[in-house]
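1. Any chance you can model this:
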Amino acid sequence: MCDLPSVLPDYNPPNPRLQALFETHNLSTAELLFLDAIDISRRCTTPHSVAPSLLEIKRYITHLSSALNGDIAHHSGPEISTQSSQYLTTGDETLDTLLNGGVRVGGITEFVGESGAGKTQFLLTLLLTCQLPSSQGGLGGRGAVYISTESPLSTPRLVQISRSLNSRLSPSPKVSTDKVLSITCNDLETQEHILKYQLPTAVARHNIGLIVLDSIAANFRAELDRPAQKRQRLEAESNSGPALLARRGGELVRVAQGLRELARRHNLAVVVANQVSDRFSMDDAQEEDPWSLDYQSRWFTGWEGRAGGKVPALGMVWANVLAARVVLRKADEDRGRRRRVGVVFAGWAEGGREMDLDIWEGGVRAVKEEKEDGVDGVPNIYG
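-> Down below sits the predicted model:
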């Protein structure tokens, strides 16, 4: 049943003919927002009619989404977009000190590291701490959206962390998994549809304070690692491999622009996980040349020329859209350490400092250093 007149009584459609077609085929507002343009076109196709173009449908959905978001913002009041800068706690006081208050609202913060370094544990903890009251470092009971590109949300682990938070901090009301919305997208096309259409609506409707994307690189990497025959065809259409990389860079920028606009408009935090690749140096002499990329990379990758060093995926294009980058890595077993966490760069925290990280039933927590290793137990790894 077409329920758009009841959802938005004053809505003025950009294409009345298309609106009449949707009403004829009983497409609901939810279906228009959540179905792909191809599926909508198929629903509206009959033997006696010509299917609407995909461009027409996409323009209509974009206009509808904007109108719906504007209507929700109008009825929910301006307090969401006019709040001052906030910091979202990690649930651990020492880690908050490392981040100079926590994860800042209003921008994109990246947690990058190899598999098993603890990225997802960090993200699961943040999904729940955002529900804490402001006095305890949360976002006043606001919910969270978890978008996974690899595996579904681990609800048993989320429940375990929530029980620990409620026991340790006794928040009122208690944190709950009910305020965590989750969705899995396994390809780049689905991811684009979710971020462009579904996510803005969910943010406005459910008073979301945190968006988590785990991980940003998976689908972009899969797009470039498709079977050789298909990749060669795409490269032939784009004239060259570099053109394909340039197009991917443009898509990354568009994703970042959409996420930053949501963060700014709704005063929420955006946190993404990122994967890493092995780091290769072309020339050892470049390691000591201040003008070389190898020398300068320590200030934006988080791996300062270590043996077996890594490079965050998606390159400089992605690094330039981030407000902060936090690196997690498996530490030196010879020193009895399992994981390390450090700030690579952030507009509100000092970069180059790191500490030991422990994963426990309550999420993540810091293992304090001896004070002689650095200022307040947080050593500086760049000098």
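2. contacts, neighbours, all on C-alpha from now
-> Will do.
3. Please report how far the nearest residue to Pro312 once chain neighbours are set aside lies from Ala20.
-> Using CA to CA, 6 or more residues apart in numbering and skipping the chain neighbours, the partner closest in space to Pro312 is Val276 (4.3 Å). Between Val276 and Ala20 the distance is 49 Å, computed by CA to CA, to the nearest Å.
4. Let's see this one next, to set against the first:
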Amino acid sequence: MAPLKSLERDYPIIDSEFQHFCAFHGIFTVEDFLIHDLNALVMFVWKQPNSERLKQGIDQICFLLESMHRPWLNGVALLKDAQQNKQNKHVFSIGNEGIDSFLHDGLREGRVIELVGPSSSGKTQVCLRAAASVAKLCEGGVVFLDTGNSFSVHRIACFVSQNSNSTSIEGSHETFEKVMSNISCCRVYDIFGLLDVLHQLECKLKCEMQAGDHLVRLLIIDSLSSLITPILGGGGPNGHALMISAGFLLKKLAHEYSLCVLVTNHMVGGEGGLPKPALGESWKGVPHVRLLLSRDHRASNGYSFSMLKY
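-> Have a look, this model is predicted:
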């Protein structure tokens, strides 16, 4: 979310005096308000000589937070909205018939799909295959956020070659060039970098929508859990709030801009030594679909999969 300073032009009440007061309490962005005890902050405000103006500033921030959420809808409205969305959404092949069938023909716009699995289970391979498949069909179609140098041009080339209908070297090369031109890869190293990139992407998508274009179709984050798990340690509220903020933003992008979102999540040891997804209970409600991958050398594609949530 935006730094408080960037809001001063549109909201004069959020002036330098208000920003200084917030900074004293460790609040520098709108996001920081999500993890702060607002009741305690308001109680402190009333002890200040300019309490009324400070309280107006807090009310303005709260209004901005509330405006980010969609209004309440009754059950009939929700059902109608879901039916309309299902009819209007495109479905893109992930490049693997088995996974496509599990996902009812592939990646559907408006959904956040999570690939869960241990190291070397094939999560990155699926992401690269999906990127190649969608980029071949859509102009400017894929944004790939790479958190650990997992993006491989060589693997993309292999997938393009496997699925190419061209019998000539020149034709295959042209297809590969088209696919690569339709993939934007960005390296992200922490949760703050991720939130910054996602906000930039939202601005891009908004401009595309206003211009009548729809170029970005698929957003891939490999691996999302590697950005979030480092901030969850210690049991403090900050990491949890940042995780929820990232999840909310991904679902917002998927829903409002008809985007397919594909993220990966690694496994950690759980009770009794049994593996479990690294992102915990609070996260599992974010993705619409959770697919568990595991390495299976007996399978023709090298891995097997099962549905955890649909």
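5. More neighbours: Val276 and Ala20 of structure 1, which one.
-> Remark: of Val276 of structure 1 and Ala20, Val276 carries more neighbours, 18 against 12, as counted by other CA atoms under 10 Å.
6. what ranges do the strands span in the stretch 1-150 of structure 2?
-> 91-92, 107-108, 112-116, 142-146 (DSSP state E, counting those that start in this stretch).
7. Compare those and give me the one nearest Phe305 of structure 2.
-> Of all the strands of the stretch 1-150 of structure 2, the one in closest proximity to Phe305 of structure 2, counting by CA to CA, is strand 112-116 (9.5 Å).
8. Neighbours of the closest residue to Gly140 of structure 1 other than its chain neighbours, how many?
-> Counting by CA to CA, 6+ apart, the nearest residue to Gly140 of structure 1 once its immediate chain neighbours are dropped is Pro133, at 4.2 Å. Pro133 of structure 1: 18 surrounding residues under other CA under 10 Å.
9. Surely Pro133 of structure 1 is in contact with Gly143?
-> No: the criterion here is CA atoms under 8 Å, and Pro133 of structure 1 misses it with Gly143 at 11.8 Å.
10. what sits against the most centrally placed residue in structure 2?
-> The centroid of structure 2 falls nearest to Leu250 when counting by CA atoms, centre = their mean (3.6 Å). Counting by CA atoms under 8 Å, 6 or more residues apart in numbering, Leu250 of structure 2 makes contact with Val112, Leu198, Val261.
11. and whatever residue of structure 1 lines up with it, what element?
-> In structure 1, the residue matched to Leu250 of structure 2 (TM-score structural alignment) is Leu259. Per DSSP states H and E, Leu259 of structure 1 falls inside helix 241-266.
12. Pull out the buried positions in that helix.
-> 241, 244, 248-249, 252-253, 255-256, 259-260, 262-264, 266 (16 or more other CA atoms under 10 Å).
13. after it, next one along is what?
-> strand 269-274.
14. Report the mean deviation for that following strand after fitting onto structure 2.
-> Taken over the aligned residues, the distance from strand 269-274 of structure 1 to structure 2 averages 0.5 Å (mean CA distance after the TM-score superposition for structure 1).
15. so where is that strand in structure 2?
-> Aligned using TM-score structural alignment, strand 269-274 of structure 1 spans residues 260-265 in structure 2.
16. I'd like to know how many residues surround Gln121 of structure 1.
-> 19.
17. what does it align to in structure 2?
-> Match for Gln121 of structure 1 (TM-score structural alignment): Gln125.
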